[in-house]
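Asker: My questions concern the predicted model and sequence given below.
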Amino acid sequence: MNNGKISVRYAKALIMSAKEQKLLDPVRKDMELLLKTLRAVPELLQLLESPVVEPAQKLKVMNAIFSSKTEALTLSFIKLAITNNREEYLPGMARMYIDLYKQEKGIKQAFVTTAVPVEKEIRTAIINMIRKVFHIDIELNEKVDEHIIGGFILQVEDQLLDASVTGQINKIRKSLINKTYEKR
């Protein structure tokens, strides 16, 4: 079976259970913790994917790591995935749960690119401005790219606002090139 389909099915089941138990937010945090842990400790993912390691041992390790930090529902979910030999799909399941959670809550993605890291106050101002203008809840993803020299590039859904120095230079360059062709 396609691993995307497996991840979607498990994530949908988890979000339905979390919704019933009013645990959408805590389980989202658990899924973020799971992803963060699997990225930070690649050996853990190798252990989960290993056909040599017994499921009971995998359960023991995951229980030791997550039992004090996550909801019982999350632990049951991890146990179910391991018991059904789907542990290698846990990262995909966690990502899919987070995506479904954002859909459920109406949270959209916004991306801001700046030449230097954004300070906390400016980040808050950007989020508030986006909420006011677009009337949506957002999750702001930041990227630093010193090639834009200064200013920022903001993308919300399918709209792009390029207020970077590089963007302004490119506009001027295009304008000059068009004027040169008009004179000839």
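Answerer: All right, it came through fine.

Asker: drop to CA atoms for contacts and neighbour counts, all remaining ones
Answerer: Fine.

Asker: quick one: the strands in this structure?
Answerer: Ranges of strands within the chain are 107-114, 137-144, 151-156, 159-164, based on DSSP state E.

Asker: now those strands as JSON lines including mean neighbour count and distance to residue 50?
Answerer: Below are these laid out as JSON lines (neighbours: other CA atoms under 10 Å; distance: least, CA to CA, whole Å):
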{"stretch": "strand 107-114", "mean neighbour count": "18", "distance to residue 50": "35"}
{"stretch": "strand 137-144", "mean neighbour count": "16", "distance to residue 50": "33"}
{"stretch": "strand 151-156", "mean neighbour count": "19", "distance to residue 50": "40"}
{"stretch": "strand 159-164", "mean neighbour count": "14", "distance to residue 50": "44"}
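
Asker: dropping in the other structure now:
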Amino acid sequence: MAENTTIARPYVQAIFDLAQSTDSLDSWSDILQGLALIAADAEAVSFLGNPRVSNEQKLELFSGILGDDLPEAGLNLVRLLLLNQRIALLPDMAHLYEVERNRAAGSIDAQLITARPATEQQKTSICNALKVKLGREIHLECKTDETLIGGAIIQAGDLVIDGSAQGKLNRLASALIH
């Protein structure tokens, strides 16, 4: 994953620069999300990885599914990725594009994972604390995971704060073993 991210980053930067210069940030977001969904599909992965299938046939897969939602610039991107044998990077590219888009807008996506649904007061408190720590607007997505037992895990970019009971038990077990 880390290697894919490193390889995908220059492609994403070029797309982002193009999208900014043509005022098409939202359009490129939609294009990349659509391409990524196709590239991540199990049947499509098998088809795209088949050396007997020509690049033109692979390109037709994307254009056939997305139709008019895939403009010429999107087709050119797919051609380039197929030519360089990098089509599997599309899911990483879509994710990195959204990260770059949020960074440029001065915001960041964060995830709050709790054992039980968080209250509005807890969500607001966490958003405010993250905003102070990171200096950006926070888009908080909340999930529940009963295996955490209690507490919460907060993820925002590279920042991970594990305050879950399960995480504390794991750290305690690790400390006792070593």
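Answerer: Yes, it's here. Bear in mind the structure is a predicted one, so any value in this text is a computation, not a measurement.

Asker: And the contacts of the longest helix seen in the second structure?
Answerer: Assignment by DSSP state H gives helix 2-21 as the longest helix of the second structure. By CA atoms under 8 Å, 6 or more residues apart in numbering, the residues outside helix 2-21 of the second structure that reach it are 25, 28, 89, 92, 93, 96, 97, 100, 101.

Asker: before we move on, what about stretch 117-130 of the second structure?
Answerer: In contact with stretch 117-130 of the second structure (CA under 8 Å, 6+ apart) are residues 136, 138, 140, 142, 143, 144.

Asker: Now the first one: closest residue in space, sequence neighbours ignored.
Answerer: Nearest residue to residue 136 of the second structure in three dimensions, chain neighbours excluded: residue 107, at 4.9 Å (CA to CA, 6 or more residues apart in numbering).

Asker: Can you mark which positions in stretch 22-36 of the second structure are buried?
Answerer: For stretch 22-36 of the second structure, the buried set under the neighbour-count rule, 16 or more other CA atoms under 10 Å, comprises 25, 28, 29, 31, 32, 33, 34, 35, 36.

Asker: Just confirm the fifth one contacts residue 96, I think it does.
Answerer: No - Residue 32 of the second structure is beyond contact range of residue 96, at 10.2 Å (criterion: CA atoms under 8 Å).

Asker: so the residue nearest to residue 136 of the second structure touches residue 131, yeah?
Answerer: No - between residue 107 of the second structure and residue 131 there is no contact under CA under 8 Å: 9.0 Å.

Asker: Which neighbours do those two have in common?
Answerer: 137, 138.

Asker: Quick check: residue 134 of the first structure vs residue 96 of the first structure, distance?
Answerer: 25 Å (CA to CA, to the nearest Å).

Asker: again, but for residue 165 of the first structure
Answerer: For residue 165 of the first structure, the distance to residue 96 of the first structure - CA to CA - is 37 Å.

Asker: Looking at the buried residues of stretch 22-36 of the second structure, which are in helices?
Answerer: Filtering the buried residues of stretch 22-36 of the second structure for helices - DSSP H - leaves 25, 28, 29, 31, 32, 33, 34, 35, 36.
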